[in-house]
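Peer 1: take this sequence and fold it.
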Amino acid sequence: MPSNVDLNADLGESFGIWQLGDDESMLGLVTSANVACGLHAGDPALLVRTCRSAARHGVRIGAQVSYRDLTGFGRRFIDVEPDELTADVIYQIGALQAIAHSVGADVSYVKPHGALYNAIVRHKEQAAAVAAAVHAVDPELPVLGLAGSAFFDEADKLGLRTVAEAFADRAYQPDGTLVSRREAGAVLHDAAEIADRVARMVTTGQVTAVDGSTIGITVESVCVHGDSPGAVEIATAVRERLLAEGTELSAFS
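Peer 2: Just a heads-up that it's a prediction; the model follows:
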């Protein structure tokens, strides 16, 4: 059982007058914020406000990089050339770095978003492209992702630090990958059940897959999606349950 664990959420995902989630409340609960970088969500003014608020709350800022897909919210696979994907990821990290610096903060890690996150579990070329982008910007930047993924393999080759992430409110396949959002039951909603599930993940390193089997899971950081219905209630329940179990909540060091 780890003595401490990071609690993260995807934030800064509104755009203009389109509002998604309650970032301010979530920033009072999490220890790390995966902030959108403008290619799947997040306009510049919003991202400045989000980074400023994260800094005020003492929450670590990570670059949530994506395919260039505002219309699809970054949840559609794009068969992009590796060099182009590398450039897009460099661009996104650089943009958020500048915004974070403007409010006296820093980008401390990188986490892929949506379809890109899922693709690079197995897509070696795209996994290598994303890892190369992070390394090109700053080889000291850790990356969040799925343990055992192609992304982690490629990050390891470049000497990047990898941080294994588990999902509080997403269902798992028996092979340890996430159930597609296109399938029923992919996203979980009951706060109490989710809190119990996360406590089991953290304390035993196990989770129940959709077929009822028990699978092993590595947990250094737990993600609660900020755009899920009831996200604040879920994050509160998870936070309180982990603290009750004696787990310290802190950003990964």
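
Peer 1: can we go C-alpha only for contacts and neighbour counts from here?
Peer 2: Fine.

Peer 1: roughly how far out does stretch 191-208 sit from the chain middle?
Peer 2: 18 Å (C-alpha atoms, centre = their mean, to the nearest Å).

Peer 1: which residues of the stretch 51-200 of the chain fall in helices?
Peer 2: Under the criterion DSSP state H, counting those that start in this stretch, helices of the stretch 51-200 of the chain are mapped to 82-102, 114-119, 124-137, 150-157, 191-204.

Peer 1: which other helices and strands contact the first one?
Peer 2: Meaning helix 82-102. helix 44-57, strand 60-65, strand 107-112, helix 124-137 (3 or more C-alpha pairs under 8 Å, 6 or more residues apart in numbering; DSSP states H and E).

Peer 1: next, the second sequence, to be compared with the first:
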Amino acid sequence: MTAQIDINADLGEDPLAEARDIALMAHISSCNIACGGHAGDAGSMARMLRAARDAGVAAGAHPSYPDRAGFGRTSLDMPLPALIDSLIVQVTELARVAADLGVALTHIKPHGMLYNDLADRVEMAEAVADALHRAFPRLALVGLAHGAFESAAAKAGARFIAEGFVDRGYTPTRRLVPRSQPGALIAGDDARAAQALAIATGQPLTADDGSLIHVMAQSLCLHSDSPGSEQTALRIAEVMASKGISIKAPGEPPDDPADLLRR
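Peer 2: A predicted model of the protein is given here:
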């Protein structure tokens, strides 16, 4: 079987950057569309879904804590049932717009601090994974590789897509370095592409304390608002192609080996 990796990006979060988001779709295989919790509205959802459809990019929901003022970057102290209700409403709204456009959603990836909380809070992760899988049984759940959400998805019987990051630093516990700390962001196309290749091929990464870690992931996130994200995506594509690694959404069939020989 030919090696492959998914490259994803979070899109539809900034109305002033939609042209960038649409351009980036030429270089990724899946996308996560903001659906109202931290950003996005019916119009932006429709525009992102159309662009994903036209580019052949797998589209998923990107729900968050209901926190538009804080862009979903703060943990909200809210009852789990209320949080779950909000997440289901957000994903349902995107699914409604997608159905109108004839686009089949493929996955759900939480956003921001909710994403981090689901990686670390077992009780929350289990409740959210179970609820989302019951509400949307055909959609895969996406989350941080080696986090609580991964085991929670397995417990719920949901398909899980483990995610790594090409433009963020890691701690020794395989968590992301907080954005407020040194080493949180990886700058430069070559450094980002090197991290992408390391994760895709199971090679070690250097954590922020200098130790070596392994991140086992099926999908790699490139933040659309990272400076130079489109050029980074091109560089990653070049590096992956040089190693015979296809960029495909999870679940897509691998390339026929003969196709690689014809490239």
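
Peer 1: trace residue 167 of structure 2 over to structure 1, please.
Peer 2: When structure 1 is aligned by TM-score structural alignment, the residue opposite residue 167 of structure 2 is residue 169.

Peer 1: try residue 207 of structure 2
Peer 2: Using TM-score structural alignment, residue 207 of structure 2 pairs with residue 209 in structure 1.

Peer 1: again with residue 223 of structure 2
Peer 2: Checking TM-score structural alignment: residue 223 of structure 2 goes with residue 225.

Peer 1: need the distance between the two termini of stretch 60-80 of structure 2.
Peer 2: 23 Å (C-alpha to C-alpha, to the nearest Å).

Peer 1: give the aligned range of it in structure 1.
Peer 2: Using TM-score structural alignment, stretch 60-80 of structure 2 corresponds to residues 62-82 of structure 1.

Peer 1: next: stretch 137-150 of structure 2.
Peer 2: The aligned range for stretch 137-150 of structure 2 is 139-152, by TM-score structural alignment.

Peer 1: residues near residue 91 of structure 1, how many?
Peer 2: Burial of residue 91 of structure 1 is recorded as 18 neighbouring residues (other C-alpha atoms under 10 Å).

Peer 1: who are the neighbours in contact with the residue mapped onto it from structure 2?
Peer 2: Aligned counterpart of residue 91 of structure 1 in structure 2: residue 89 (TM-score structural alignment). By C-alpha atoms under 8 Å, 6 or more residues apart in numbering, residue 89 of structure 2 lies in contact with nothing.

Peer 1: give the contact list for residue 204 of structure 1.
Peer 2: Neighbouring residues of residue 204 of structure 1 by C-alpha under 8 Å, 6+ apart: residue 1.

Peer 1: and it, how far is that from residue 129 of structure 1?
Peer 2: Taken as C-alpha to C-alpha, the spacing of residue 204 of structure 1 relative to residue 129 of structure 1 amounts to 34 Å.

Peer 1: ok, now residue 226 of structure 1?
Peer 2: With C-alpha to C-alpha as the criterion, residue 226 of structure 1 and residue 129 of structure 1 are 27 Å apart.

Peer 1: quick revisit: any idea how far the match of stretch 137-150 of structure 2 is from the chain center?
Peer 2: Centroid separation for stretch 139-152 of structure 1 versus its chain: 11 Å, with C-alpha atoms, centre = their mean.

Peer 1: buried set for it?
Peer 2: Residues of stretch 139-152 of structure 1 classed as buried: 139, 141, 142, 143, 144, 145, 146, 147, 149, 150, 151, 152 (neighbour count, 16 or more other C-alpha atoms under 10 Å).

Peer 1: right, and the first one touches residue 162 too?
Peer 2: What it means is residue 139 of structure 1. No - contact status for residue 139 of structure 1 versus residue 162: not in contact, 11.6 Å apart, counting by C-alpha atoms under 8 Å.

Peer 1: which residues touch residue 74 of structure 2?
Peer 2: 112, 113.

Peer 1: try it again at 10 Å.
Peer 2: Neighbouring residues of residue 74 of structure 2 by C-alpha atoms under 10 Å, 6 or more residues apart in numbering: 65, 67, 112, 113, 114, 117.

Peer 1: of the residues you listed, which pair is most distant in space?
Peer 2: Greatest spatial distance in the contacts of residue 74 of structure 2: 67 and 117, 14.7 Å, computed using C-alpha to C-alpha.

Peer 1: returning to that earlier point: look up how far residue 161 of structure 1 lies from the match of residue 223 of structure 2.
Peer 2: Residue 225 of structure 1 is 23 Å from residue 161 of structure 1, by C-alpha to C-alpha.

Peer 1: helix or strand for residue 35 of structure 1, which one?
Peer 2: Using DSSP states H and E, residue 35 of structure 1 sits in strand 32-36.

Peer 1: could you say what helices and strands that strand packs with?
Peer 2: With contacts taken as 3 or more C-alpha pairs under 10 Å, 6 or more residues apart in numbering; DSSP states H and E, strand 32-36 of structure 1 sits against strand 4-11, helix 23-27, helix 44-57, strand 60-65, helix 82-102, strand 107-112, strand 221-223.

Peer 1: can you tell me which of those is most buried?
Peer 2: Among these, the stretch with the highest mean neighbour count (mean count of other C-alpha atoms under 10 Å) is strand 60-65, at a mean of 29.

Peer 1: that one: average distance to aligned residues in structure 2?
Peer 2: Here the mean offset of strand 60-65 of structure 1 against structure 2 after fitting is 0.6 Å, by mean C-alpha distance after the TM-score superposition for structure 1.
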